[in-house]
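Q: model this:
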Amino acid sequence: MKKFQVVGLLSCLLASAMANSQPSENAALWQQALTGEHRTPAYMQRDQYRHPKATLTFFGVSPSSTVVEIWPGGGWYTEILAPLLRDHGTLYAAHFTADSEVSFFRNSRRDFEAKLSAKPAIYDKVVTTSLMPPEQLSIAPAASADAVLTFRNVHNWVKSGSAEAVFVAMYQALKPGGVLGVVEHRAKPGTSEANMATSGYVTEARVKALAQQAGFVFVASSELNANSKDSTSHPAGVWTLPPSLRLGDERQAHYLAIGESDRMTLKFIKPQ
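A: Modelled structure (predicted):
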C-alpha cells in the first residue's frame, strides 16, 4: 500500500476512535438528536432498521463535525444530524434543485425547506445546497467536510448514469483524510447493471469501484444495517419492502415481516 494511503487510513481510524469515545458532555446532544420531540414519530419507528447512532459513529461523526448529507429527501437523517451538529459543527444538506424540471424533485426540495423553516430552533443553521448532476455538483466548499454521507442513493445515480460524477463531487467536498460514508441497498454479487438500475439494489463491488475510481481508499465495512431476511428479489424491487410497500395490501404482512432492505455500510477516506 502506498505511503499516503497508510497515513490516510491511520488518520481516519484515529478520528473514528476519538468519535467512539465521546466525552460525557456529548451524551446529551446525542440523546436530544435521537429522541427529541422534533423527530417525526414514523421516522423514529425506522430506527430499528437504520441504527442511526451506531451508523454515524461508525462513520466518525461527532457533534463538532462538518458533514454533507447527500439527497436528504424528507429529512430522516437530517432530523438527527441537524441538532447534533447545530452548536459545534456544520451540516450541509445537498438536496435536489428547487427549479428542477422534474416535479418530484421540486416538491421534495420545497417540502424539505418548509420542514427546516417550521422549526428554526433545530434547523436554523442547516446550509442547503443543490446536487443535480451533471449541471450542479457543488455540494459544499471544496475540501471543507469531515464527512460526506449518502443513504440509499447510489442506485439512483447508477440508473441515471451520473454515479461517477457524484462520487467525484463528494471527493472534492471532503478534506484530506475525510470520510465518505455509504449506506446502500445491497445486491447479490454478480447482479447485472441493468438489474441494479431497476431493482434499487447495488453490489458492493460496484460501489467500491465507483469510490476508488474517484480517488477514495476503502477503509472498512459494517453489517450494522444488514438484513438476512431480505432475498433482494421482489416484484417491485426494493420498493416492495417497507417503508415504501409499493404493492399496497398485497402480501403486506409478509413484507413487513422481512423489514427494510439488506444494506451495505461502507467507509472510505480521501487520502491525505
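
Q: can we go C-alpha only for contacts and neighbour counts from here?
A: Noted.

Q: And stretch 143-163, what's buried?
A: Neighbour-count burial for stretch 143-163, counted by 16 or more other CA atoms under 10 Å, picks out 143-159, 163.

Q: So Gly74 is in contact with Arg110, correct?
A: No: between Gly74 and Arg110 there is no contact under CA atoms under 8 Å: 10.0 Å.

Q: now the helices for the stretch 101-250 of the chain?
A: Here the stretch 101-250 of the chain has its helices, by DSSP state H, counting those that start in this stretch, at 103-118, 120-123, 154-160, 163-173, 193-199, 204-214.

Q: out of the ones you listed, which comes closest to Gln22?
A: Closest to Gln22 of these, according to CA to CA: helix 120-123, at 21.7 Å.

Q: in that closest one, what's buried?
A: 122-123.

Q: So which of the helices of the stretch 101-250 of the chain is nearest Pro242?
A: Using CA to CA, the nearest of the helices of the stretch 101-250 of the chain to Pro242 is helix 193-199, at 14.5 Å.

Q: The closest one packs against which elements?
A: Applying 3 or more CA pairs under 8 Å, 6 or more residues apart in numbering; DSSP states H and E, one finds that helix 193-199 contacts helix 154-160.

Q: what sits up against the helix it packs on?
A: Identification of contacts with helix 154-160 by CA atoms under 8 Å, 6 or more residues apart in numbering yields 163, 166, 184-185, 193, 196-198, 200-202, 207.

Q: One more: stretch 31-40?
A: Against stretch 31-40 from outside (CA under 8 Å, 6+ apart): 53, 79-84, 119, 122.

Q: and those residues, which are buried?
A: For the contacts of stretch 31-40, buried by 16+ other CA under 10 Å: 53, 79-84, 122.

Q: between the contacts of stretch 31-40, which is nearest Thr265?
A: So of the contacts of stretch 31-40, ranked by how close each gets to Thr265 (CA to CA), first place is Lys53, at 13.2 Å.

Q: Which residues are in contact with that closest one?
A: With contact set as CA under 8 Å, 6+ apart, Lys53 has these partners: 30, 34.

Q: So which bits of the helix or strand hosting it are buried?
A: Under the criterion of DSSP states H and E, Lys53 resides in helix 52-58. For helix 52-58, burial by neighbour count (16+ other CA under 10 Å) applies to 52-53, 55-58.

Q: nearest to Ser244, of these?
A: Pro52 (19.2 Å).

Q: need the contact list for the closest one.
A: Contact partners of Pro52, counting by CA under 8 Å, 6+ apart, are Tyr77.

Q: ditto for the one 3 residues further on
A: When contacts are counted by CA under 8 Å, 6+ apart, Thr55 is found next to 224, 265.

Q: Please generate a structure for the following sequence too, so the two can be compared:
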Amino acid sequence: MKKFLWVLLLAISCSSVKAAEDLSSLESAISGKQRSTEHKARDSYRHPLQTLEFFDVKENMTVVEIWPGEGWYTEILAPYLKDKGKLYAAHFSAGAELAYHKKGLEKFVDKMHKQPKVYDKVELTALEPPKSLQVAPDGSADRVLTFRNVHNWMKNDQASAVFKAMYKALKPGGMLGVVEHRNNLLKPQDTKAESGYLSEDYVIALARNAGFEFLGKSEINANSKDTKNYPEGVWTLPPSLALKDKDRDKYLAIGESDRMTIKFIKPE
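A: Sure thing, here's the model as predicted:
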C-alpha cells in the first residue's frame, strides 16, 4: 500500500512539473521578441495565455491554425510547438480568386521567410472552399483552432464545409477551439453575418452538425462595453476602426469586440 501511494505521489509530482514547464514555455512564446509590438498590445483584449490554456494546447501537440491572417496567433504557436510539436497553418490558397486572399497569403509567407528560426517548421496548407479543404492529414491533429473566422465562412455559405474539414483533421478525442465575435443573445442570427457578430447557439449548432460535441465555454474574451450596434458592424471597433478618425476615441475606449470562446471535442 505504501509503495502504491509513493508511486502515485511521484506520478502526480512529475505531472505537476511537466505542467509548470509547459506553462513556462507558453509564457516565453507570448513574451518573445518574435512578436510585434503592435500584436503584443492586443493581448489585453485577446488573452492568449488564458485562451490557449482553456483550449488545453500543449507544446508536444499537433495543432492546426485555421486562416491565421497576418499571423497574430502564429507568432505564439510557432515557437511554442517548434521543438516538440507540429503546427499546420491553413491559410488561403495560392490559386485563390480573391485578390485579398492572394495578398494575405503572400504577406504571411513573407513573414515566415523573414524569421526562419521561428517559422521554418510551420507547414502551410490551403483552406479555400470548395476547392481546398484538407487543412491537415485526416485524423492527425490534437487541436484545431480558429480565431474570428466563422463569420467570413458564413458570408460565402462555406461554414458547414469548413467545420466538416476541421472535424476530419482531428484525431478522435481531439479538440476544436473557436473564438468569434459574439452577438446579443436574443437577436436573430443573420445567416450571412453581415455585422461580423454571431450567436453562440448558432456556432454550437454548426459544430454539432459537423459531428462535434460541445465541451465548454469561457468568458475569457468577453467585453461588456461592446454594444454591437455600429455603422460598420464589428469592424467599427479596433483594430479595424473602419470609420477612421470619426468617433475614434469612443471606439478605442470600448476596445475590441465581445467574443465567445468555445471548445468542442471529436468523439472517440
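
Q: any idea how far stretch 237-250 of structure 1 is from the chain center?
A: Its chain's average C-alpha position is 21 Å from that of stretch 237-250 of structure 1, according to CA atoms, centre = their mean, to the nearest Å.

Q: Other residues contacting it?
A: Contacts for stretch 237-250 of structure 1 (CA under 8 Å, 6+ apart): 185, 198-201, 232, 234, 236, 252, 255-256, 258-261.

Q: Quick one: buried ones out of those?
A: 185, 199-201, 232, 252, 255, 258-261.

Q: mind checking how far Met264 of structure 1 is from Leu224 of structure 1?
A: 8 Å (CA to CA, to the nearest Å).

Q: Gly177 of structure 1 too?
A: For Gly177 of structure 1, the distance to Leu224 of structure 1 - CA to CA - is 23 Å.

Q: Between these two, which has more neighbouring residues?
A: Taking neighbours as other CA atoms under 10 Å, Gly177 of structure 1 and Leu224 compare with Gly177 leading, 26 against 18.

Q: can you tell me which residue in structure 1 aligns to Glu123 of structure 2?
A: Counting by TM-score structural alignment, Glu123 of structure 2 corresponds to Val127 in structure 1.

Q: next structured bit after the biggest helix by length in structure 2?
A: Counting by DSSP state H, the longest helix found in structure 2 is helix 2-31. Scanning forward in sequence from helix 2-31 of structure 2 by DSSP H and E, the next helix or strand is helix 37-40.

Q: Give the aligned range of that following helix in structure 1.
A: Counting by TM-score structural alignment, helix 37-40 of structure 2 sits on residues 41-44 of structure 1.

Q: what do you get for stretch 226-245 of structure 2?
A: Going by TM-score structural alignment: stretch 226-245 of structure 2 matches residues 230-249.

Q: Next: stretch 68-82 of structure 2.
A: The aligned range for stretch 68-82 of structure 2 is 72-86, by TM-score structural alignment.

Q: go on, stretch 197-213 of structure 2?
A: Counting by TM-score structural alignment, stretch 197-213 of structure 2 corresponds to residues 201-217.

Q: Name the residues that touch that stretch?
A: 5, 154-155, 163-164, 167-168, 171, 184-191, 195-196, 218, 232, 237-238, 264, 268-271.

Q: And that stretch, how far out from the chain middle?
A: Centre to centre, stretch against its chain (CA atoms, centre = their mean), the figure for stretch 201-217 of structure 1 is 15 Å.

Q: Repeat that for stretch 107-115 of structure 1.
A: 18 Å.

Q: re the thing from before, quick one: end-to-end distance for the match of stretch 68-82 of structure 2.
A: Counting by CA to CA, you get 17 Å between the two ends of stretch 72-86 of structure 1.

Q: Give me the distance between that stretch and the centre of its chain.
A: 11 Å.

Q: Spatially, what comes nearest to the match of Glu123 of structure 2 if we skip its sequence neighbours?
A: Closest residue to Val127 of structure 1 apart from its sequence neighbours, by CA to CA, 6 or more residues apart in numbering: Tyr92 at 4.7 Å.

Q: hang on, isn't the one you found packed against Leu131?
A: No: between Tyr92 of structure 1 and Leu131 there is no contact under CA under 8 Å: 11.3 Å.

Q: Let's verify the residue nearest to Val127 of structure 1: helix, strand, or coil?
A: Following DSSP: H, G, I helix; E, B strand; the rest coil, we place Tyr92 of structure 1 in the strand state.

Q: about what we covered before: which of the buried residues of helix 52-58 of structure 1 sit farthest apart?
A: Between any two of the buried residues of helix 52-58 of structure 1 (CA to CA), the greatest distance is 9.8 Å, for Pro52 and Phe58.

Q: any idea how far Glu53 of structure 2 is from Leu215 of structure 2?
A: Distance of Leu215 of structure 2 to Glu53 of structure 2, given as CA to CA: 14 Å.

Q: Straight-line length of the match of stretch 226-245 of structure 2, end to end?
A: Termini of stretch 230-249 of structure 1 sit 19 Å apart (CA to CA).

Q: any idea which of the buried ones among the contacts of stretch 237-250 of structure 1 is closest to Ser24 of structure 1?
A: Within those, proximity to Ser24 of structure 1 (CA to CA) peaks at Glu260, which comes in at 32.5 Å.

Q: nearest spatial neighbour of that closest one, skipping sequence neighbours?
A: With CA to CA, 6+ apart, the residue lying closest to Glu260 of structure 1 is Pro242, at 5.4 Å.

Q: which ones are touching Glu180 of structure 2?
A: The contact partners of Glu180 of structure 2, by CA under 8 Å, 6+ apart, come to 147-151, 197-198, 259-261.

Q: Go through the buried residues of helix 52-58 of structure 1 and say which is closest to Ser11 of structure 1.
A: Nearest to Ser11 of structure 1 among the buried residues of helix 52-58 of structure 1, with distances taken as CA to CA, is Phe58, at 14.4 Å.
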